[in-house]
Structure formats: structure tokens, C-alpha cells
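>>> Please work out how this folds:
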Amino acid sequence: MYQIDIMTLFDETVGDMMNESILGRAQERDILRIEAHQIRDYTLNKQKQVDNYPYGGGHGAVMQADPLYQCWKHITDTYGPGHTIYLSPAGVTFTEQHAKRLLHDYDHLILVCGHYEGIDERFIEECVDEEISIGDFVLTGGELPAMVVADAVARLVPGVLSDPECFEEESHWNGLLEYPQYSRPEEWHGRKVPPILLSGHHANIARWRRKEAIRRTRARRPDLYEKLDLSSKADQKLLREIEQEDLTEKDASLQTP
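Next up is the predicted model:
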């Protein structure tokens, strides 16, 4: 069973979110376990204080090392060692590849949610294995990033989703953004589902989806597009078709009064 423990000041909120829907059902089947731990429960301070003024001065407060350590120690003493991640804007930017690595290399993650001006560096030095960021921006706390990382990893655990295709065809799995998706009805507000998706011809549908994924990646994420290996004959043919379709669309737009 894959296990994720989240150290937080908002254990009820995090716990509720992580126990709903797909992840909740996976935990009921003992495929996965996600538990939120209240850091305040591990401080000796009667006021349950977990932060104090930073040495050297400055605004705000810093989460103290010892409550964090005592919470972390309870987790490791109870459930065994885990790979400890501090969610921090100073960390490495999280990607689908990181999610795959965390699933493959570890069966127990401990996610640490910071607050205020951050956490005491000494806890990071002693207990944290890596720091992860979910983007180049700052949030008021680490709970949202922790839930993002937990969800991204947990959904890859075998058995959580009904079939590997549920994530293998989605954006970022193989470097491509996902192709457009459609559902019932066939026409909505005058917009029709592409006819090929109604054809029942699975090979042609797969080819169309591949082409649209390439087209979308090139338009929206040129940084990802540059890294793609599109050297196969099939992909080269798709690229030629995309170029021709783009030219046709451009000519049509120029001719429109």
C-alpha cells in the first residue's frame, strides 16, 4: 500500500480533500493511505504555538524546528522511514516526471507544509530530503502544493484509476498536451463533434488524436514541443498535414471579407 503523510496546520481541511472521490475510494480498498497530521499537537507550548520571530529581524514569523521534528518523528516511528518533501517556492518545479519518480522510487512520502515566512532551516537540514515547488509564485501556505503533489502521485498508483490509459493519454505523460475531448450531444450551441470521432474507426481516431496533441503542444507549449521526438515516418506525415491545414486555414481567413 502506498502511503502519504501530510504535516499541516489544517489537518481537517487537508484530510477531507484527500479522502474524497477517486482517492477516497482507493483508500477504502487499501490501495492507498493518505493521512494529515496536525503539527500543533506536537508542541510543548500550552498555547500550541508553533512559530516565533525570526533571528536577525524581519517581518512575520518562522515555524519552529521542534514541533515540526516531533510531528515528523511520530510519523517515522509509527509508519517507518519516508521520503520527506518540503513544499517551498524555493524548491525544484514539480512536473509529471517528478510524480513518476516519486511513485517509482518510494512507497512512503512525508509532505511538510510551511506557513508564515517559512520553516526553521535546521529542520530542513536534518529531516528534509528534497524541496518541491508547484510554480514560480508564492502561496500563504504549503497545503495546496502538498495536495497537488499527493494527488499527482496517488493517481498513478496501480489500481487507483481503472486503467493505465486514464493517465497515459493525458497531458505531460509523454511530453505532449492532451488532444481535445468531446461528449454528448453531437451538436451543442451550433458546434459539432469532429466527424472522425463518430466514425468508430479506432486507428483513424488514434491518428487524429495524435495529430491534435502535436498541434496543441506546438501552439501552446513550444518549450515542450522542442523536446519532442517526431522523427518517425508517421509523425512526419502528421506534421506535413498540420502545415497544410494551417496554410489552408490562413488562406481562408485572408479571403473572408
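>>> From here on, just use CA atoms for contacts and neighbour counts.
Fine.
>>> which parts of stretch 213-220 are buried?
The neighbour-count check on stretch 213-220 (16 or more other C-alpha atoms under 10 Å) flags A213, I214, R215, R216, T217, R218 as buried.
>>> Just the closest of those residues to G91, please.
G91 lies nearest to T217 out of these, by C-alpha to C-alpha, at 25.9 Å.
>>> Please verify my assumption that that closest one contacts L224.
Yes: with contact defined as C-alpha atoms under 8 Å, T217 reaches L224; the gap is 6.9 Å.
>>> if you look at the buried residues of stretch 213-220, which of them are in helices?
Of the buried residues of stretch 213-220, the ones assigned to helices by DSSP state H are A213, I214, R215, R216, T217, R218.
>>> let's see this one next to it:
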Amino acid sequence: MQIDILTLFPEMISGVFNSSILKKAHEKGKYQYNLVNFRDYTTNKHQKVDDYPYGGGAGMVLTPQPVFDAVESVTRQNSTKPRIVLMCPQGEPYSQSKAEDLAKEEHLIIICGHYEGYDERIREHLVTDEISIGDYVLTGGELGAMVVVDSVVRLLPDVLGNESSAPEDSFSTGLLEHPQYTRPADFRGMKVPDILLSGDHAKIAAWRKKESLRRTYQRRSDLLEQFDLTEEDQRMLEDIKREP
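Sure, this is the predicted structure:
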């Protein structure tokens, strides 16, 4: 996968790409990235990439020319048709299913905005996707772009050491993840559930499923509205609801 990020502040992003899983995945050749400062593409003699909005109002708006030219430049360097993602508070709320969708692509271009917003022609005629990582205000799209890249890259084949890690993460199944424990079995009197020490894999799997349902019901019950419950899931959930 090739990932190009258009940003006015590439220094905000480089540290994240040189750490942890993103660094290891890049070293293994699972993806390539390019941080593009679209200010380098402006034709404005003062190197400006923004201007006052037509009709008046507060703030500055990113002009279309440098963004269009930057996207066209990186697109010419790749033979595949890219998905062009606009980080935008008006965009689709980001989700695990969206990450899984983007992880199927060969080329992503992510545009990070600043200031008051984008010229509408960028939104209408250039991008394929608009994404928001939440209903709150950030200084720019870089933080959102890093979230998107991290969530996508970890889904690429052979990026994670354990092949079952990504599918078992919270939200990957549609539910929150079950509780996890490790050694020691007894820490200051706080003990690991006996069933996890039993060696009975079928019972452990059933316990984990029920605890995943319990945690989702208690913390994010809205997720259950979209989850396709089996008859066994429904029985477990009814048991949970009857508990004091």
C-alpha cells in the first residue's frame, strides 16, 4: 500500500510513522508513505495556500489550486487509482468497518486541512471520501490522519505478529473485547477467573463471548443494535440482563 498525506505540517506526523507498529510495518515493506507539504505546490508568490472566504466571515479557507496540484502530482507517480480521503468534521464518522474498507486499497491519499475549512470545489471534485474521527474541534487534520493510517496499516497482511490479534480487537467483531488477564494468576488477592486456567478451550471461548456481550451491553449498548446476534448470543444477553 502507498499512503500519501498532504499536510502543511509534516513534522507533526513523522514521529508517529517512525514508532511502534507503523515503523515495523514500513521496514517490512508492507506499506510506503510520503508526507507532502502542499505549500510546495502553490503558485502564489507569497507561498499562501489560504484566502478570505467569499461572502465574508471569520477565518481563512484553503484554496483549491495547491491541493489539486499536489494530488495530481502524487497520482501521476502511481499506476493505481487512489482513494482520496478528506479529513473533515463534516465527514463520515470513522469506524472499524471503514478502516477495513480502506485497508483493501493499494493507494490512499489523505488531505489534512487547517484554518476555517476547504474551498468547496476540493470536496466536490477531488475527494472520494470524507472522514471525521469525532465530534470535537482539532487544530488540523493531521491527528485524524494519523488515527486513520494506524488503524488501516495494522490490518494489512502480516503486520501484526499474531494473525488473530486484529480480528479479535474491540470493534472488529462488532462488539467490545472481553476482559484479558496474564500472570500472575493471583495478584494481591485479585485472582484470574478459574475458567481461564481450566484448559477447556470451548468453555473459555464461551466465557469470552459472554463477557464481550456483557461489556458491550454495559458500556456501548448502541453497538448491539447493529450486531447480528445468534440464538446463543441472545440467550447469553438475556442472562446478562437478568443479573442483579
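>>> Overlay the chains and give the TM-score.
Scored against TM-score structural alignment, normalised by the length of structure 2, the superposed chains reach a TM-score of 0.92; 243 aligned residues with a C-alpha RMSD of 1.8 Å.
>>> quick revisit: and which of the ones in helices among the buried residues of stretch 213-220 of structure 1 is nearest to K233 of structure 1?
Sorting those by how near they are to K233 of structure 1, with C-alpha to C-alpha, puts I214 at the top with 14.5 Å.
>>> Not counting its neighbours along the chain, what's nearest that closest one?
The shortest distance from I214 of structure 1 to any non-neighbouring residue, by C-alpha to C-alpha, 6 or more residues apart in numbering, is to L176 (6.6 Å).
>>> out of everything not next to it in sequence, what's closest to Y179 of structure 1?
Leaving aside its sequence neighbours, Y179 of structure 1 sits nearest to A213 (C-alpha to C-alpha, 6+ apart; 4.4 Å).
>>> Revised request: answer the last question for G140 of structure 2.
G140 of structure 2 sits nearest to H114 (C-alpha to C-alpha, 6+ apart), 4.7 Å away.
>>> where do the strands sit along the stretch 51-200 of structure 1?
Remark: strands assigned in the stretch 51-200 of structure 1 by DSSP state E, counting those that start in this stretch are 51-52, 62-63, 83-93, 108-113, 130-133, 187-188, 191-192.
>>> Which residue numbers in structure 2 does the fourth one align to?
I take that to be strand 108-113 of structure 1. Across structure 2, the stretch matching strand 108-113 of structure 1 (TM-score structural alignment) is residues 107-112.
>>> Just the buried residues of the matching stretch, please?
Within stretch 107-112 of structure 2, the residues that count as buried by 16+ other C-alpha under 10 Å are H107, L108, I109, I110, I111, C112.
>>> got the contact list for the residue nearest to I214 of structure 1?
Residues near L176 of structure 1 by C-alpha atoms under 8 Å, 6 or more residues apart in numbering: A213, I214, T217, L224, Y225, L228.
>>> Let's see that with 10 Å instead.
Applying C-alpha atoms under 10 Å, 6 or more residues apart in numbering, we find L176 of structure 1 in contact with 169-170, 210, 212-218, 221, 224-225, 227-228.
>>> Can you tell me which residue is spatially central in structure 2?
V148 (3.1 Å; C-alpha atoms, centre = their mean).
>>> Leaving out chain neighbours, which residue sits closest to that residue?
Leaving aside its sequence neighbours, V148 of structure 2 sits nearest to A99 (C-alpha to C-alpha, 6+ apart; 7.1 Å).
>>> What is the burial count for the one you found?
20 (other C-alpha atoms under 10 Å).
>>> returning to that earlier point: of the buried residues of stretch 107-112 of structure 2, closest to Y41 of structure 2?
Among the buried residues of stretch 107-112 of structure 2, I111 lies closest to Y41 of structure 2 (C-alpha to C-alpha), at 13.9 Å.
>>> Please give me every residue in contact with that closest one.
Applying C-alpha under 10 Å, 6+ apart to I111 of structure 2 gives the contacts 4-8, 36, 38, 67, 70-71, 84-88, 122, 127, 130, 141-142, 145.
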